[in-house]
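K.L.:
What would the 3D arrangement of this be:
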Amino acid sequence: MPKITFFNLPETKRKMIIEAAKEEFSRVLFEEASIANIIKKAEIPRGSFYQYFEDKKDLFVYLIGEMGKQMFTCFIGYLEDTQGDLFMAAEYFFKYLLELGNHPENRRFIRNIWLSMNEKLKDEVAPHSHKHRFYHYYEAMQQRVDYSSFHLQDKEKVFLFKLLKHTIFHNATPYLNGLATKEQCMETFCFQIRIIKRGLKNNG
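P.N.:
Have a look, this model is predicted:
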């Protein structure tokens, strides 16, 4: 998490730093990203960087978190729009994710995040722990889902969310890597969602 000195900066300065970081993490994977490039683009001294962030990982996780907030909020909105239909909300969200990928910088940034994820980073950004700072988003999603047709236990609900997350991002990856069209990814995604939905109803 950034230090208070970062949040005390003028908004324009914070945006410069964030844009510089996003550009660098879009250019290369996390391990290859250079603090020197970020501070040069943001026009700040190296010493100032460490007044704002603990290290490169601190900044990277913050960027992932900000993107995660946007995505959680979006998914919650889709759940509200569909009266808690988890699978319809997932389909809307998948379309939204593909639309994000229409912009080259977004596409590179999202792709590099996924490719950079090791187990330690996954633990820091996964909201399935009560101790996680984004857990309230996860709870908000759970509260808006209509489970009446599925009769799931709590641990099964957690697994279902993990399965849907994997299905969404796994099927978006070929498009973000330029290996498939949006239409092809959408067709595969919808096919897999139908299988998951059918399995849940058969076990209901």
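
K.L.:
From now on I want contacts and neighbour counts done on CA atoms only, so please keep to that.
P.N.:
Noted.

K.L.:
who are the neighbours in contact with Leu59?
P.N.:
Counting by CA atoms under 8 Å, 6 or more residues apart in numbering, Leu59 makes contact with 1-2, 21, 53.

K.L.:
List just the nearest of the residues you listed to Lys197.
P.N.:
Nearest to Lys197 among those is Met1, at 37.5 Å by CA to CA.

K.L.:
Next, the structure of the following sequence, for comparison with the previous one:
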Amino acid sequence: MPKQTFFNLPEEKRERLLKAAYQEFSRVSLDEASINVIIHESDISRGSFYQYFEDKEDLYFYCAHLLKKDEKEQVDNCFREANGNLIEGLKRTFDYLYDTYMSGPNKDFYHHFFVNMTYRRSRNIYEEENHKKQHAHKHVYTDLIAILDLTKLNFASNQELQEFLQYTFQMIHWTIARVFLKNLSKEEARRDVNQRLSWLENGIIIK
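P.N.:
Alright, predicted model coming up:
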């Protein structure tokens, strides 16, 4: 998470630094990314950089967090378009995330993320609010749950539903990671997601 000195900067200077960061993290992986390139492109000193961020990982997580914040409203819209149907909303979410990650304006950033991220780093990004050292999954999906048609869901508690959503979103991201790593087509990836959602929706035990 940025230090307060970053937020105290004029908006133009913040945007210039973030633009340089996105360019560098889209060009190469996090491990290969150069702070020198970022500070050169954003026209700040190395000392100033460390007044704003702990290190390049701190900056990277913040960039990823901003992208994830931008995704949230669109994901909620997927469930609105599905009239609150949980499974249909998840299917629409896959289509939206696939298109965003594979052909959106930040596709190169996502490519390096999915191809080069370690498990530890991916948890830092995809466990909501982790950058604030909070246990995020307890209240991440409040807005989304408000959209769902709960009358057709068999969860004993709100916490169970939270955990189910966390699991299914992780499954969707894991499937998209396989798209990057194994060069799956959208149809192949969608088939995998739909199959797993069918297992969850219909069960696997014949009664």
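
K.L.:
TM-score of the superposition?
P.N.:
The TM-score (TM-score structural alignment, normalised by the length of the first structure) is 0.81; 202 aligned residues with a CA RMSD of 3.0 Å.

K.L.:
sorry, back to before: ok, and the most crowded of the contacts of Leu59 of the first structure?
P.N.:
Taking other CA atoms under 10 Å as the neighbour criterion, Ala21 ranks highest of the contacts of Leu59 of the first structure with 24 neighbours.

K.L.:
residue contacts, it?
P.N.:
In this structure, Ala21 of the first structure makes contact with 38, 59-60, judged by CA under 8 Å, 6+ apart.

K.L.:
Swap in 7 Å and give it another go.
P.N.:
Each residue near Ala21 of the first structure by CA atoms under 7 Å, 6 or more residues apart in numbering is listed here: Ile38.

K.L.:
One more: the one 5 residues further on?
P.N.:
In this structure, Ser26 of the first structure makes contact with 105, 108-109, 112, judged by CA under 7 Å, 6+ apart.

K.L.:
Report the buried members of the residues you listed.
P.N.:
105, 108-109, 112 (16 or more other CA atoms under 10 Å).

K.L.:
Give me the number of neighbouring residues for Leu176 of the first structure.
P.N.:
Leu176 of the first structure: 26 surrounding residues under other CA under 10 Å.

K.L.:
scratch that, Leu153 of the second structure is what I was asking about
P.N.:
With neighbours defined by other CA under 10 Å, the count for Leu153 of the second structure comes to 12.

K.L.:
related to what we said a few turns ago, quick one: which of the buried ones among the contacts of Ser26 of the first structure sit in helices?
P.N.:
Taking DSSP state H as the definition of helices, those contribute 105, 108-109, 112.

K.L.:
With respect to Asp85 of the first structure, which of those residues is nearest?
P.N.:
Using CA to CA, Phe109 is the member of these that sits closest to Asp85 of the first structure, with 29.5 Å.

K.L.:
Starting from Gln51 of the first structure, give me the distance back to that closest one.
P.N.:
Per CA to CA, to the nearest Å, Phe109 of the first structure is found 25 Å from Gln51 of the first structure.

K.L.:
Longest helix in the first structure, please.
P.N.:
Counting residues, the longest helix found in the first structure (DSSP H) is helix 56-81.

K.L.:
For it, give me the average deviation versus the second structure.
P.N.:
Here the mean offset of helix 56-81 of the first structure against the second structure after fitting is 1.7 Å, by mean CA distance after the TM-score superposition for the first structure.

K.L.:
In the second structure, which residue range corresponds to that helix?
P.N.:
Using TM-score structural alignment, helix 56-81 of the first structure lines up with residues 56-81 of the second structure.

K.L.:
Serialize the ones in helices among the buried ones among the contacts of Ser26 of the first structure to JSON lines and add fields for distance to Leu179 of the first structure.
P.N.:
Below are these laid out as JSON lines (distance: CA to CA, whole Å):
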{"residue": "Glu105", "distance to Leu179 of the first structure": "17"}
{"residue": "Arg108", "distance to Leu179 of the first structure": "14"}
{"residue": "Phe109", "distance to Leu179 of the first structure": "17"}
{"residue": "Asn112", "distance to Leu179 of the first structure": "15"}
